[in-house]
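Visitor: Got a predicted model here, sequence first, then my questions.
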Amino acid sequence: MTSITRRTALAAALALTLPALHAQESATAQLAAKPFTIVAPFPPGGPIDILSRMLATGLGEQYKQAAVVDNKPGANGNIGIEQVKRAAPDGHTLLVVPAGNLTINPTLMHNLGYNVEADFAPVSMMARASNVIAVNPAVPAHTIGELVALSKAKPNTISYASPGVGSGLHLAGELLREQTGADILHIAYKGSGPGLNDVLGGTVPMIVGNLPTLLPHLQSGRLRALAVTDAQRDPAIPDVPTLAEAGVKGIAVSSWYGVLAPKGTPPAVVEQLARDVARILGTPANQASLQKLGLHAWLVPTAAFGDLIRKETATWAPIIRSRKIEAQ
């Protein structure tokens, strides 16, 4: 009786395993069938471009196919995003995109040309970067508390730079203002570079930026970091406290980047791509490259990735509405 039970259990386990193995083999064969296009909806040089090239290189090596990065900047990333929306759902056209296009733009922009849930299949998170609140060293504030006090003592004099209206960094600044009552003014730039230059030059006293952008200037002393907006300190700048440690509760946000495929991509293909992303970003060479840039691999599984998008969308929507922030 025992042997029959064991044989039955083994047969049942095999019956469950074989279809999964077959689906994985079919997905692998489908992905190996033709070249890949990785759409990066922003210009070359930033985290999106870097992560896209890592992904393209890894997929090309894995499947022995050409894999190219197609930089499609314009309309705050919408041009490239809509290109992927229209692509065949076969796993060969992928989108590497920052959080804001998935969690902020749906509330901020009324005539958005895509619907995140209806048009895309989340594949995997790739990486995150700490957001940093930093000031020009001439500013007489060494902590968040001192910055808030200074802004209240001298109203309308402390402004902060961000890479654009409705960016995650802009909203992190607005969240800081809402939580602390700080009298800080937002100045929107077309990208991080111009705003950073004005802060380095002393024209603007403060910036909310992501660590890969600010790290060289923090290391050289041309900027002073007051806090990171994440839930934990960043190992690249371990002496900089979190906002919670600085006494500001209720803010724990970071910049992050993920991979999506067109809606309708077979689940087995999506799952195989998620495994590929984990393998590619887990290599020692890519880990070292990410750390040098102030990025951290963040491999959230497919289902949890979708949940995170929905959660952060719900977090940012009331901030956008209460501050009456509108796309420009």
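Guide: All right, it came through fine. This is a predicted model, so every value here is computed, not measured. Numbers count the residues shown, from 1 in each chain.

Visitor: C-alpha only now, for contacts and for neighbours.
Guide: Will do.

Visitor: quick one: the strands in the stretch 101-250 of the chain?
Guide: Listed in chain order, the strands of the stretch 101-250 of the chain (DSSP state E, counting those that start in this stretch) span 120-129, 131-135, 158-162, 184-188, 206-210, 224-228.

Visitor: Tabulate those in JSON lines, adding columns for distance to residue 287 and mean neighbour count.
Guide: Converted to JSON lines, those look like this (distance: least, CA to CA, whole Å; neighbours: other CA atoms under 10 Å):
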{"stretch": "strand 120-129", "distance to residue 287": "10", "mean neighbour count": "26"}
{"stretch": "strand 131-135", "distance to residue 287": "20", "mean neighbour count": "27"}
{"stretch": "strand 158-162", "distance to residue 287": "28", "mean neighbour count": "23"}
{"stretch": "strand 184-188", "distance to residue 287": "33", "mean neighbour count": "19"}
{"stretch": "strand 206-210", "distance to residue 287": "18", "mean neighbour count": "29"}
{"stretch": "strand 224-228", "distance to residue 287": "22", "mean neighbour count": "26"}
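
Visitor: putting a second one here so we can go through both:
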Amino acid sequence: MSNQNGLNRRVFLTGASALSVTGFPAHAQAQAAFPTRPISLIVPFAAGGSTDIVARLVGQKMGELLGQSVVIENRAGAGGNLGSTAVARAAPDGYTILMGTISTHALNPAILKTVTFDPVKDFTPISLLAIVPNVMVVHPDFPAKTVPEVIKLLKENPGKYAYASSGVGTPLHLSGELFKSLGGVSMNHVPYRGAGPALNDVVSGAVPIMFDNLPSSAQFIRTGQLRAIGVTTKARVSSFPDIPTIAEAGLTGYETYTWNALFGPANLPRPIVDKLNSVANAALTDANVKQRLNDVSAEIIGSTPEALGEHVKIEVAKWFPIAKASGAALE
């Protein structure tokens, strides 16, 4: 698989130390024994979505490797803000961790009317697990078939065409806004309450264009009910190698995707960070986990904590001005 933002894809496994804890303070002994009880993995979205799927796949395997259950807790609300805030305010002991996303750590800080956490200062990065590509799709009757043709059509007909997304302030909404910004074009945004109803309207022809997670659109593309213009990642995806990237097809610098990563509260002790990083990245090498993630076109990463920390800073810098310019706002 290709590199993304210089991330280290090698599994970062830390060896267990054989040092005696005799005479160590109680907190040091607790860290050495970690975990001694189940871990709560907070998913800040409803069950059944792509973030929940990744969490359950990776969490189950992590639990097997740790010898303690990793319990998935779905705490949906405010675009992921409720669950993220709960982890930011949790005790830094490793027993409450977060499945964070581009929404929780790059978009929400820009579009929430009340920001309840700092995406950099209030969390300890653990590992970037996977990247899920987005795709620009159109109804088969849409007259443009390539990125340059789409841009030309939109420039000749400003405001005539609309694009659908899964909701205001979502990565898919802002994928469209980035396309507009870099392409210098005008499109109306039609937000839906989820990808399902949006896809239905694009398939029916009610809305001609959509930016979607590739797994959601995959079957429609395969059956010819939708035509893919381009994937949004820097490199082509293995599940659809014939679909060009939007960047290579003519819109230089265009890149968006959805990502899933593990975070703990701020000031999580390094031995606990290393242990969680080790088992999370080891879980990604499990044959079943790899197959299931590949099935949904997810690109497996498995990073160091430092690489995830840098990734978040880059994403915040990239998306903050785009999110602000979009006018999206969440309570």
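Guide: Alright, I've got the coordinates. For clarity, every value in this text was computed on a predicted model and none was experimentally measured.

Visitor: circling back to that earlier point, so can I have CSV of the strands of the stretch 101-250 of the first structure showing distance to residue 324 of the first structure?
Guide: What follows is these, written out as CSV (distance: least, CA to CA, whole Å):
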stretch, distance to residue 324 of the first structure
strand 120-129, 27
strand 131-135, 23
strand 158-162, 17
strand 184-188, 13
strand 206-210, 20
strand 224-228, 25
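
Visitor: if you take the average position of the first structure, which residue is closest to it?
Guide: In the first structure, the residue lying closest to the centroid (CA atoms, centre = their mean) is residue 256, at 1.8 Å.

Visitor: To which secondary structure element type does it belong?
Guide: With DSSP: H, G, I helix; E, B strand; the rest coil as the basis, residue 256 of the first structure sits in strand.

Visitor: Give the equivalent position in the second structure for residue 243 of the first structure.
Guide: With TM-score structural alignment as the criterion, the equivalent of residue 243 of the first structure in the second structure is residue 246.

Visitor: With adjacent residues omitted, what lies nearest to its match?
Guide: Closest residue to residue 246 of the second structure in three dimensions, ignoring its sequence neighbours and counting by CA to CA, 6 or more residues apart in numbering: residue 230, at 4.8 Å.

Visitor: Could you tell me which residues make contact with the one you found?
Guide: Going by CA atoms under 8 Å, 6 or more residues apart in numbering, residue 230 of the second structure touches 135, 136, 137, 146, 147, 243, 244, 245, 246, 249.

Visitor: try 7 Å this time
Guide: Residues near residue 230 of the second structure by CA atoms under 7 Å, 6 or more residues apart in numbering: 135, 136, 243, 244, 245, 246.

Visitor: how far away is it from residue 241 of the second structure?
Guide: As for residue 230 of the second structure, its distance to residue 241 of the second structure is 11 Å (criterion: CA to CA, to the nearest Å).

Visitor: What of residue 110 of the second structure?
Guide: Counting by CA to CA - residue 110 of the second structure and residue 241 of the second structure are separated by 34 Å.

Visitor: Please identify which of the two sits among more neighbours.
Guide: Between residue 110 of the second structure and residue 241, counted using other CA atoms under 10 Å, the more crowded position is residue 110 (24 against 11).

Visitor: And that one, how far from residue 125 of the second structure?
Guide: Distance of residue 110 of the second structure to residue 125 of the second structure, given as CA to CA: 20 Å.

Visitor: How about residues contacting stretch 91-100 of the second structure?
Guide: Stretch 91-100 of the second structure is contacted by residues 39-43, 55, 84, 87, 90, 260-268, 272 when judged by CA under 7 Å, 6+ apart.

Visitor: Please apply the same query to stretch 50-64 of the second structure.
Guide: Applying CA under 7 Å, 6+ apart, the contact partners of stretch 50-64 of the second structure are 43, 69, 70, 72, 99, 260, 279, 280, 283, 284, 289.

Visitor: do the same with stretch 142-157 of the second structure
Guide: 183, 185, 186, 208, 229, 246, 249, 250.

Visitor: count of residues packed around residue 199 of the second structure?
Guide: Neighbours of residue 199 of the second structure under the rule other CA under 10 Å: 28.
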